[in-house]
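Visitor: sequence-free structure coming up:
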């Protein structure tokens, strides 16, 4: 079974020591745990950039000024809360000039707080070693596409994490107006994000 959701924007947050911020969510059906970057649904009238900054503040309390307006579309295919979700999400990055800036979840709804198990600044080279699955599995490849000057990129590819498909262009630059499409579930329904889907943000490279 699949579901249709709204467009989704996610943020790969990186601190001054190249740690990546991940949030661990517990599936209400079966209790499966996954790690995932902050993000959620694009509301009516929002651009990807505005949505990403809003979601970042709501889920982490971090400064939205760190969000970089550059995008990589990522295919998602996962089961959550008893449903199968497929579609495209759009990812951007955010840089912070201090180590492990403090977090807050004041913007999360009660049902989201119930599903949130943990948040952590994870050293980039330990992401693949986490005991619980990381979504998307190609997270380091997405990070390399968005921040190609970082230590996770070797020869233009994510170190040890695969790479974007050949023949694909660079990530989008600019906000764009996302179309509605299919995507991952709403975190308010016990899912890993609060809104979701496949925005059409132009000619960016899909990271499979």
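Guide: Here it is on my side, so go on. In this text, all values refer to a predicted model and were calculated from it rather than measured experimentally. Numbers count the residues shown, from 1 in each chain.

Visitor: contacts, neighbours, all on C-alpha from now
Guide: Fine.

Visitor: where do the strands sit along the protein?
Guide: With strands called from DSSP state E, the chain shows them at 4-5, 8-14, 19-26, 33-36, 39-41, 67-80, 83-95, 116-123, 153-154, 157-158, 172-173, 181-182.

Visitor: now the angle between strand 19-26 and the longest one, please.
Guide: Right, the one you point to is strand 67-80. 30 degrees (axes from the mean of the first three to the mean of the last three CA atoms, to 10 degrees).

Visitor: can you give me the buried ones in strand 67-80?
Guide: Going by neighbour count (16 or more other CA atoms under 10 Å), the buried part of strand 67-80 is 67-76, 79-80.

Visitor: pick the one among those closest to residue 5.
Guide: The nearest member of the buried residues of strand 67-80 to residue 5, counting by CA to CA, is residue 76 at 12.5 Å.

Visitor: where's the closest one relative to residue 138, distance?
Guide: Counting by CA to CA, to the nearest Å, the gap from residue 76 to residue 138 is 10 Å.

Visitor: mind checking the longest helix of the protein?
Guide: helix 48-60 (DSSP state H).

Visitor: one more structure, for comparison:
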């Protein structure tokens, strides 16, 4: 049976800067930038996955304020990803301390700085743009049930 890979991402903003992680693309070997993001794990809600991935990749704890959108991507590696992108804000840029060995480093960057970067996919830029140009979907629209 066909099942897309479910991923979560967090657009985290402080002032005019966005938190970006720098990592090596496992397919191409290129160094790319992404939002803190990763896969939904078994017995985990989307919100739990989002906050866990944010912490693992940056060492920062922050709660999402809303859902930016749900995105479908047929990636270059042949995998279909269903991405749930969340949005959060911090009053100040906290110093990131990645817990995940796959993250090379983290940066707080302006929208303009992000435009010239090699991105993991075009969804990275689209999620940032969408977070600023459309209303957030309330978290109350998400439901997680066990059993």
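Guide: Noted; the coordinates are in hand. Small disclaimer: the values here were computed from a predicted structure and weren't measured.

Visitor: can you give me the buried ones in stretch 83-91 of the first structure?
Guide: Within stretch 83-91 of the first structure, the residues that count as buried by 16+ other CA under 10 Å are 85-91.

Visitor: likewise for stretch 111-125 of the second structure?
Guide: Those would be 114, 119-120, 123-125, for stretch 111-125 of the second structure by 16+ other CA under 10 Å.

Visitor: ok, the closest residue in space to residue 14 of the second structure that isn't next to it in sequence - how many residues close by?
Guide: Closest residue to residue 14 of the second structure apart from its sequence neighbours, by CA to CA, 6 or more residues apart in numbering: residue 90 at 5.0 Å. Using other CA atoms under 10 Å, residue 90 of the second structure is surrounded by 13 other residues.

Visitor: mind putting the buried residues of stretch 83-91 of the first structure into CSV with distance to residue 175 of the first structure?
Guide: Shown next, in CSV, are those (distance: CA to CA, whole Å):
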residue, distance to residue 175 of the first structure
85, 25
86, 23
87, 19
88, 16
89, 14
90, 11
91, 11
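
Visitor: just to check, the residue nearest to residue 14 of the second structure is in contact with residue 12?
Guide: Yes. If you go by CA atoms under 8 Å, residue 90 of the second structure and residue 12 touch, sitting 7.4 Å apart.

Visitor: aligned to residue 59 of the second structure, what sits in the first structure?
Guide: Alignment note (TM-score structural alignment): residue 59 of the second structure maps to residue 61 of the first structure.

Visitor: what's the distance between the residue found closest to that match once you drop the neighbours it is linked to in the chain and residue 31 of the first structure?
Guide: Of all residues not flanking residue 61 of the first structure in the chain, residue 104 sits nearest, at 4.8 Å (CA to CA, 6+ apart). From residue 104 of the first structure over to residue 31 of the first structure the distance is 24 Å, taken as CA to CA.

Visitor: residue 172 of the first structure now?
Guide: 36 Å.

Visitor: ok so, going back, may I see the buried residues of the longest helix of the first structure?
Guide: 48-60.

Visitor: more neighbours: which of residue 172 and residue 31 of the first structure?
Guide: residue 172 (20 against 12).

Visitor: correct me, but the more buried one touches residue 71?
Guide: Yes. Using CA under 8 Å, residue 172 of the first structure makes contact with residue 71 at a distance of 4.8 Å.

Visitor: would you mind finding the match for residue 72 of the first structure in the second structure?
Guide: By TM-score structural alignment, residue 72 of the first structure lines up with residue 69.

Visitor: cheers, nothing more for now.
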